[in-house]
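Chemist: Got a predicted model here, sequence first, then my questions.
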Amino acid sequence: MEMFTDWRTWERARAELQARPLAAGDLEVLERAVAAARRWHGSQQRPSGAPYLEHLLETLEVLVRGAQVTDVEILAAAVLHDVVEDTEATVSAVEAEFGPVVAELVDWVTAPPATGRGRQAKRAAKAAYLRRLREAPPEAITVKLADRISNVQTLDRMPPDFQRRYYAETVTYILPLAQSLPDARGRWFTGWYESWRRHFAHLG
């Protein structure tokens, strides 16, 4: 199972991106996206205690190194994919800085808040959100697939009950999204997730 944990800082990511076939100006767009993500997420951390930016850069790394994505709007949306869900940022704010396409992709991958209280309400809202992603455009699905790879590649570091639940959720909802992409990108994601599924088969 290929891991994507090298781009822990923007400086490392930027150095590798400079060697990629990006269009003129794309690196500047991504630099602005990283700066905006830093501003919006602030001191937010991952469950491990690592800066939240590491997750965003891992998602970017999956797209660039793994799926060979060069579309700057998809890449910028990957960096910004959690700002509306987890910070005070709005879709309108994202659109004002990065345009309607990036804002739409971020909107698609933003899970709405649960309407009820308690664990069951939250899980129902999450399932509804994941089912809705079947209707998302391929570009938004691509962002979500990369986001989930960042989260599940180190699943064994999480508590056992979370591991089993997240494994089942990924197999049920995320693998079919990968299989829904008909191009080489979809084949890459499908192959990665199948490798991941074998690696964590003991959770099934």
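Modeler: Everything's here; your move.
Chemist: alpha carbons only for contacts and neighbour counts from here, please
Modeler: OK.
Chemist: In this structure, which helix is the longest?
Modeler: Longest helix of the chain, by residue count under DSSP state H: helix 91-108.
Chemist: and the angle from the helix or strand just after it to helix 91-108?
Modeler: Downstream of helix 91-108, the first helix or strand assigned by DSSP states H and E is helix 119-132. Between the axes of helix 119-132 and helix 91-108, defined by axes from the mean of the first three to the mean of the last three Cα atoms, to 10 degrees, the angle is 80 degrees.
Chemist: For helix 119-132, list every residue counted as buried.
Modeler: For helix 119-132, the neighbour count (16 or more other Cα atoms under 10 Å) marks K122, A125, K126, Y129, L130 as buried.
Chemist: Please convert those to JSON lines, extending it with distance to E2.
Modeler: Formatted as JSON lines, the buried residues of helix 119-132 follow (distance: Cα to Cα, whole Å):
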{"residue": "K122", "distance to E2": "31"}
{"residue": "A125", "distance to E2": "31"}
{"residue": "K126", "distance to E2": "27"}
{"residue": "Y129", "distance to E2": "28"}
{"residue": "L130", "distance to E2": "24"}
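Chemist: this is the other structure I want to compare:
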Amino acid sequence: MEEILKLDADALAARVIDIMGSDTWPSVEKAIAMVHEKHGGQLRKDGSDFRGHPFRVALYLCEVAGLKDANLVCAGLLHDMVEDTNADHADIEDDFGPKVGDIVRAMTWPIRKDGVDRSEHDLKLFEGMRWDDRDVQIVKSADRLDNIATIEGAFCDEHRDAYLATTRQGMLPLTLACNTALYHALNNALTARGCPE
């Protein structure tokens, strides 16, 4: 997993194509092109190329979770598209089908209200995810795994510690229920960053 963190966006995208092939439905290549188009030039909180995040999420789905389902991989690639670009749910569903659209819709969390603690907000959303489709839980687990793996430099210490604790308390049980390989990877990432069990 550490090796994936060292790859740039183009190398990550090529690796996804190597694993998935170029003839999938929905089209993984088209999802990768959309990531390049819509997330190109965006930076993450730590200053890194935003495109690396969805590409790593797709690779965690393939290489860690052992899943090579094109719907899941496309949803992993597109999971932040509606929140962070001018794309909307109709664009996703029209181009990638209802399954991908449904996962991306479920991954698009509501904006936190003023005065609501972030940890409290996230824990309520995790609680609601218990009723979501298993595929939503899997993609969210891969997303959270990458956020934890790349958390250094993204948050102040207080926010970082709260994010780690919220992930352990709210996301980790969902991950255990949906994919044990992702569970072990996420648990190890949390432990490596000093979040006690």
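Modeler: On my side now, so go ahead. As the structure is a prediction and not an experimental result, all values here were calculated from the model.
Chemist: what's the longest helix of the first structure aligned against in the second structure?
Modeler: Per the alignment by TM-score structural alignment, helix 91-108 of the first structure matches residues 89-106 in the second structure.
Chemist: Go ahead and flag the most central residue of the first structure.
Modeler: Centroid-nearest residue in the first structure: D147, 1.8 Å away (criterion: Cα atoms, centre = their mean).
Chemist: That one contacts T59, doesn't it?
Modeler: Yes - judged on Cα atoms under 8 Å, D147 of the first structure makes contact with T59 at a distance of 5.1 Å.
Chemist: so what sits against both of the two?
Modeler: Counting by Cα atoms under 8 Å, 6 or more residues apart in numbering, the shared contacts of D147 of the first structure and T59 are A78.
Chemist: so where do the strands sit in the second structure?
Modeler: In the second structure, no strands are found when defined by DSSP state E.
Chemist: show me the contacts for C178 of the second structure.
Modeler: Counted by Cα under 8 Å, 6+ apart, C178 of the second structure has contacts R134, Q137, I138.
Chemist: Show the buried residues in those.
Modeler: Among the contacts of C178 of the second structure, the ones that count as buried (16+ other Cα under 10 Å) are R134, Q137, I138.
Chemist: aligned partner of N151 of the first structure in the second structure?
Modeler: Per TM-score structural alignment, N151 of the first structure is aligned with N147.
Chemist: Show me what the match of helix 91-108 of the first structure is in contact with.
Modeler: By Cα under 8 Å, 6+ apart, stretch 89-106 of the second structure touches 25-27, 71-72, 74-75, 78-80, 82, 132, 135-136.
Chemist: Need the max-distance pair from those residues.
Modeler: By the measure Cα to Cα, the contacts of stretch 89-106 of the second structure have their two most distant members at S27 and D132, which lie 24.0 Å apart.
Chemist: which one of the two has more residues nearby?
Modeler: For S27 of the second structure and D132, the more surrounded residue by other Cα atoms under 10 Å is S27, and the numbers stand at 19 against 14.
Chemist: give the contact list for the alignment partner in the first structure of the more buried one.
Modeler: Matched to the first structure by TM-score structural alignment, S27 of the second structure sits across from V29. When contacts are counted by Cα under 8 Å, 6+ apart, V29 of the first structure touches V72, A76.
Chemist: how far away is V29 of the first structure from A76 of the first structure?
Modeler: V29 of the first structure sits 7 Å away from A76 of the first structure, going by Cα to Cα, to the nearest Å.
Chemist: do S150 of the first structure as well
Modeler: Taken as Cα to Cα, the span from S150 of the first structure to A76 of the first structure is 16 Å.
Chemist: Neighbour count: these two, which is higher?
Modeler: The neighbour comparison of S150 of the first structure against A76 (other Cα under 10 Å) goes to A76, with 26 against 22.
Chemist: distance of the residue of the second structure positioned farthest from its centre from H121 of the second structure?
Modeler: What lies farthest from the middle of the second structure is G115; by Cα atoms, centre = their mean that is 26.0 Å. Distance check for G115 of the second structure against H121 of the second structure: by Cα to Cα, it reads 10 Å.
Chemist: how about the helices in the second structure?
Modeler: For the second structure, applying DSSP H gives helices covering 2-5, 9-20, 28-39, 52-59, 70-78, 81-84, 89-96, 98-107, 118-129, 134-149, 157-166, 172-178, 180-192.
Chemist: just checking, what packs against the fifth one?
Modeler: Right, the one you point to is helix 70-78 of the second structure. On a contact count with 3 or more Cα pairs under 8 Å, 6 or more residues apart in numbering; DSSP states H and E, helix 70-78 of the second structure meets helix 28-39, helix 52-59, helix 98-107, helix 134-149.
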